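In: Okay, here's the prediction I keep looking at, along with the sequence it came from:
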Amino acid sequence: MASITGSFTSLSCSLMPNQAVNRVSKLGSVSLSISGKSFPSLRVQPARFRVSCAAKPETVDKVCKIVRKQLALPDESEVAGHSKFASLGADSLDTVEIVMGLEEEFGISVEEESAQNIATVQDAADLIEKLIENKGA
């Protein structure tokens, strides 16, 4: 059995066809199978481990472009998945405008509660993919 420590705030993952999370119990252990290969249960200590699957690079790139445009940042400025809106100079109004731009670009609707949890470009990209997936289901 594997033992993993880290910083746990959430468990999220987007899986492709033929991939499945077999079991998540009490967010204390995770068992999964990907493409027919099984992995042993991972025992984690709540509040100490984070599992996250990143959004597609194309989605992150689109979000970066929208953020650059909304904040009037030069093309050569570094905006990447790890970039925090606040570090890029965004205030709360800028963040609202970024979310509105994302909604328009991706044809989605972001709930106010979800929008308040977006702090980085990666957060936005992950939420967009989740909303698009839910919209298609």
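Out: Happy to help now that I have it. Residues are numbered from 1 along each chain as shown.

In: going forward, measure contacts and count neighbours with C-alpha atoms only.
Out: Noted.

In: Distance of Glu97 relative to Leu71?
Out: 9 Å (CA to CA, to the nearest Å).

In: what does Gly81 give?
Out: 16 Å.

In: show me the contacts for the nearest residue to Val24 once chain neighbours are set aside.
Out: Once flanking residues are discounted, Val24 sits nearest to Val30: 4.8 Å by CA to CA, 6 or more residues apart in numbering. Listed by CA atoms under 8 Å, 6 or more residues apart in numbering, the contact set of Val30 reads Arg23, Val24, Ser41, Leu42, Arg43.

In: A further structure is provided below for comparison with the first:
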Amino acid sequence: MASIARSALSFARPVKATNTNSLSFSPVRKGNAFLRMQPVPMRFAACCAAKKDTVDKVCEIVKKQLALADDTEVSGASKFSELGADSLDTVEIVMGLEEEFKISVEESSAQSIATVEDAAELIDKLVAEK
């Protein structure tokens, strides 16, 4: 079930779109009113994944900073807290990332990093802004 408010769409349950360029609807008749929907840009399908090599480098740095065993699996979805990192460890990880990628992470941005993917996305953004 979809509802329309101004130019936005909201869906009661997840919708899988097959066309990533636009979304269109067939004409609908409700009572005496005839509604025709125009194509709408896909605003809800945006995805901002970090580059794979950035994620891999972040994984290496996290493993090194936390002194994790070589067989410990660290991926983009890995949360620092689940890997045993406390707040000081997280600060040291951010410092290691700043040094490796030659960037500067603001404290407010650093506090929003919870996963390897979060860190990699932030790094990609900061490197692109350089």
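Out: Arrived safely. No experiment lies behind these values; they were computed from the predicted model shown.

In: okay, now Ser77 of the first structure: neighbour count?
Out: 9 (other CA atoms under 10 Å).

In: where's it, which helix or strand?
Out: Under DSSP states H and E, no helix or strand contains Ser77 of the first structure.

In: residue in the second structure matching it?
Out: With the correspondence set by TM-score structural alignment, Ser77 of the first structure lines up against Thr72 in the second structure.

In: What lines up with Cys47 of the second structure in the first structure?
Out: Match for Cys47 of the second structure (TM-score structural alignment): Ser52.

In: try Ile93 of the second structure
Out: In the first structure, Ile93 of the second structure lands on Ile98 (TM-score structural alignment).

In: Val67 is in contact with its match, correct?
Out: Yes: here Ile98 of the first structure reaches Val67: they are 6.1 Å apart, a contact under CA atoms under 8 Å.

In: list the residues that contact both of the two?
Out: Counting by CA under 8 Å, 6+ apart, nothing touches both Ile98 of the first structure and Val67.

In: thinking again about what came up before, now the helix or strand the match of Ile93 of the second structure falls within: buried residues?
Out: Here Ile98 of the first structure sits within helix 92-106, counting by DSSP H and E. For helix 92-106 of the first structure, the neighbour count (16 or more other CA atoms under 10 Å) marks Asp94, Thr95, Glu97, Ile98, Val99, Met100, Gly101, Leu102 as buried.

In: can you list contacts of that helix?
Out: By CA under 8 Å, 6+ apart, the list of residues contacting helix 92-106 of the first structure reads Val63, Ile66, Val67, Gln70, Leu71, Phe85, Ile108, Ser109, Val110, Ala115, Ile128.

In: Would you format the residues you listed as a markdown table with distance to Asn134 of the first structure, secondary structure and neighbour count included?
Out: Listed next are the contacts of helix 92-106 of the first structure as a markdown table, based on distance: CA to CA, whole Å; DSSP: H, G, I helix; E, B strand; the rest coil; neighbours: other CA atoms under 10 Å:
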| residue | distance to Asn134 of the first structure | secondary structure | neighbour count |
| --- | --- | --- | --- |
| Val63 | 19 | helix | 26 |
| Ile66 | 22 | helix | 19 |
| Val67 | 24 | helix | 24 |
| Gln70 | 26 | helix | 17 |
| Leu71 | 29 | coil | 18 |
| Phe85 | 25 | coil | 20 |
| Ile108 | 10 | coil | 15 |
| Ser109 | 11 | coil | 16 |
| Val110 | 12 | coil | 17 |
| Ala115 | 16 | helix | 18 |
| Ile128 | 10 | helix | 23 |
